[in-house]
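Asker: Kindly generate the corresponding structure for this input.
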Amino acid sequence: MPLITPEDIGTTPRSRLSPRRRLQAWERTNGRCVVCGERIDGARERWIVEHIRALELGGMDELGNMGPAHEACGREKTRDDHARTARAKRQKLRHIGATAPERLLPGSRASPLKRKLSGAVVPRETALFGISAGSAKKMPGFGRSLWRKAAEAEKPLAERIANLQKYAPAQVAAALTHQRPPTRNQSSIGFGMSSAPKREDQQVLAGSLEALIPPEIASLLTPPPLLPDEDPDGYGRLLTAVGVSVEPRDTIEWLWVKDVVDLLWEAQRLRRLRTVLLRTARRQGLSYLLDLYGEPEQDTFQMKRDELVRGWSSGKREAVRQVAALLAKHGLTDEAISAQALSGKLDDLDRIERMIANADGRRNGVLREIDRRRSALGARLRAASDQVIEGEAIDASSDQRGSARR
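Answerer: As a prediction, this is how the structure comes out:
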């Protein structure tokens, strides 16, 4: 298995494809991406011909090992293939006992290069806040705290909340539910000088999910879609709950989470408006029934009817008793008022129901996109790990046969 170093990335030799070969590779999968499995719009989306199994992992440069892929999917697969190849090579050298190479292994402790989880290779001494990792170790307090803060910002959301719960579980629960945190005397856990939460942790505990969103991502999120009479704290609690449940991993998933929360908020708003509309229509329904079944007393009935409707709406006992007696006299109950209110607002309620269904459908579509993106990534990682394990087993058996011959 070849050693892959940063200068080798993207230089693996491969044959040049003619338009006819590209068309044949397209027809092999009927235009479906070999990485994510989604259909490619050949007229609108950029696509390439990708090796199903990478050449450095033992794949053949033949049509049977090729297929169409989205350009972004192809770049991601190439990056992951290089990372898996380097990892497999390190495992081989460490555990199988192969001869040490002349050049340094990529991502090893002896190398000045460090391979990040995203696959990007950066110098190990990359400076954060103007301070390198080596310099931060020599600086007591200040430099190390900056590096600790940067490391905390890269952790997944659930892990960061779990770390905070070690210090103050009651305060974390209060922050997530937007309640006042208990005092020192009320809390069942005391804090010593060594176990007290840091200042940045206290800011996270005092706020909502917005304090846990990385700053570079928070600047990309749109403002909350709130009306003047709506509660910003309720929107923050909803964003907190959805964010903790989904655990967004990158900018795309954060934007999707924001879309899901906005659609949930829109659906809740429409349901509240539907309830208010029905309550308002009940007064109109009662007025219609009083006109239909009432016993007007010449010019004074209009005044009595309005007073009766206002009293019934405000819950006055005498007005409620008179309305119930009038309805019972004609074989009706309080449900007749609701039925009359519903019949007068059917068109408005139908439009609201369609808007709610539309918001729920769009929300479910975004959640499906998140699941599809993660399942495709998980399938690729599982296939890659199987290939690495298979390659290690083949290399180990070949080394054993070579040693037996000697």
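
Asker: going forward, measure contacts and count neighbours with C-alpha atoms only.
Answerer: Fine.

Asker: if I look at the residue lying closest to His51 once chain neighbours are set aside, how far off is Val49?
Answerer: Excluding its sequence neighbours, the residue lying closest to His51 (C-alpha to C-alpha, 6 or more residues apart in numbering) is Met66, at 4.5 Å. The gap separating Met66 from Val49 is 6 Å, by C-alpha to C-alpha, to the nearest Å.

Asker: Of those two, give the one with the bigger neighbour count.
Answerer: For Met66 versus Val49, neighbours defined as other C-alpha atoms under 10 Å are more numerous around Met66 (24 against 21).

Asker: who touches both of Met66 and Val49?
Answerer: Residues touching both Met66 and Val49 by C-alpha atoms under 8 Å, 6 or more residues apart in numbering: Ala25.

Asker: for comparison, sequence B:
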Amino acid sequence: MGRQTAPTASISVELFDLIPRRRRLPGEDSVAYDALREALLNDLNPGTPYEAALAENLVELEWEAHRFRTIRDDLWLKRFRHLAKHVFYNPYSDEDEDAEKAEALADALISGESKERNAALVELSQHGVEEGALLAEAYSLERDALSPIERHIAELEPRRRRLREDYDQLKGKRIRSNVQDADVIENNVD
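Answerer: As a prediction, this is how the structure comes out:
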């Protein structure tokens, strides 16, 4: 797998390739990561090797927040889907078709907006269950697993802010040091 780089006008491709990056985890979207990285590096526009290293750290922090939100949501939705399946499925039925229908309805609930999802919501309400209540129950059942993930997500924000402040200060100093003294030109208008 080749590395995609997002060099700026003043930082070479080789320098960006020297800065190590974390591997993507199984199931993570490399294209989405590369797009996020390119967008952030273009926005930050690092001009020195150290700015480039800090910019890469900012990219990694943003991706880590995305990663842990995805993990949290996947865990929560897995439990939600499991609960929904048991709302739709009568375990005392000998019908394999009932189990397959319950699986399909549970899958439809966690899909995007669609006719199937709307039909699953109607079916859920016919069983006297509200989607929000089922989501809350799923969260409650996964609370012990979700809490450390949510704590980690919350801890990332101040780290990201501090790193961005450091980056902005460093870049500001470099920009100010590159500004040459201006010559004063007098305008003698008579």
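
Asker: just checking, what's the longest helix in structure 2?
Answerer: Longest helix of structure 2, by residue count under DSSP state H: helix 131-178.

Asker: Just to check, Glu130 of structure 2 is in contact with Glu123?
Answerer: No: using C-alpha atoms under 8 Å as the test, Glu130 of structure 2 is too far from Glu123 to be in contact (10.2 Å).

Asker: Just the strands from structure 2, written as ranges.
Answerer: Taking DSSP state E, structure 2 contains no strands at all.

Asker: Touching, Thr146 of structure 2 and Ile71? I think so.
Answerer: For the record, residue 146 of structure 2 is Leu, not Thr. No: Leu146 of structure 2 lies out of contact with Ile71 (C-alpha under 8 Å); the separation is 9.1 Å.

Asker: Can you show me the helices along structure 2?
Answerer: Per DSSP H, structure 2 carries helices over the ranges 13-18, 30-44, 49-88, 96-110, 115-126, 131-178.

Asker: Switch those helices over to CSV; also include distance to Arg24 of structure 2 and mean neighbour count.
Answerer: Output for the helices of structure 2, formatted as CSV (distance: least, C-alpha to C-alpha, whole Å; neighbours: other C-alpha atoms under 10 Å):
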stretch, distance to Arg24 of structure 2, mean neighbour count
helix 13-18, 16, 14
helix 30-44, 7, 16
helix 49-88, 10, 18
helix 96-110, 25, 18
helix 115-126, 31, 16
helix 131-178, 18, 14
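
Asker: Switch those helices over to a markdown table; also include distance to Pro7 of structure 2.
Answerer: Listed next are these as a markdown table, based on distance: least, C-alpha to C-alpha, whole Å:
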| stretch | distance to Pro7 of structure 2 |
| --- | --- |
| helix 13-18 | 5 |
| helix 30-44 | 8 |
| helix 49-88 | 9 |
| helix 96-110 | 39 |
| helix 115-126 | 43 |
| helix 131-178 | 16 |
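
Asker: The equivalent of Leu221 of structure 1 over in structure 2: what's its closest spatial neighbour, skipping adjacent residues?
Answerer: Counting by TM-score structural alignment, Leu221 of structure 1 lines up with Ile19 in structure 2. Leaving aside its sequence neighbours, Ile19 of structure 2 sits nearest to Ala53 (C-alpha to C-alpha, 6+ apart; 6.6 Å).

Asker: That's all I had, so thanks and see you.
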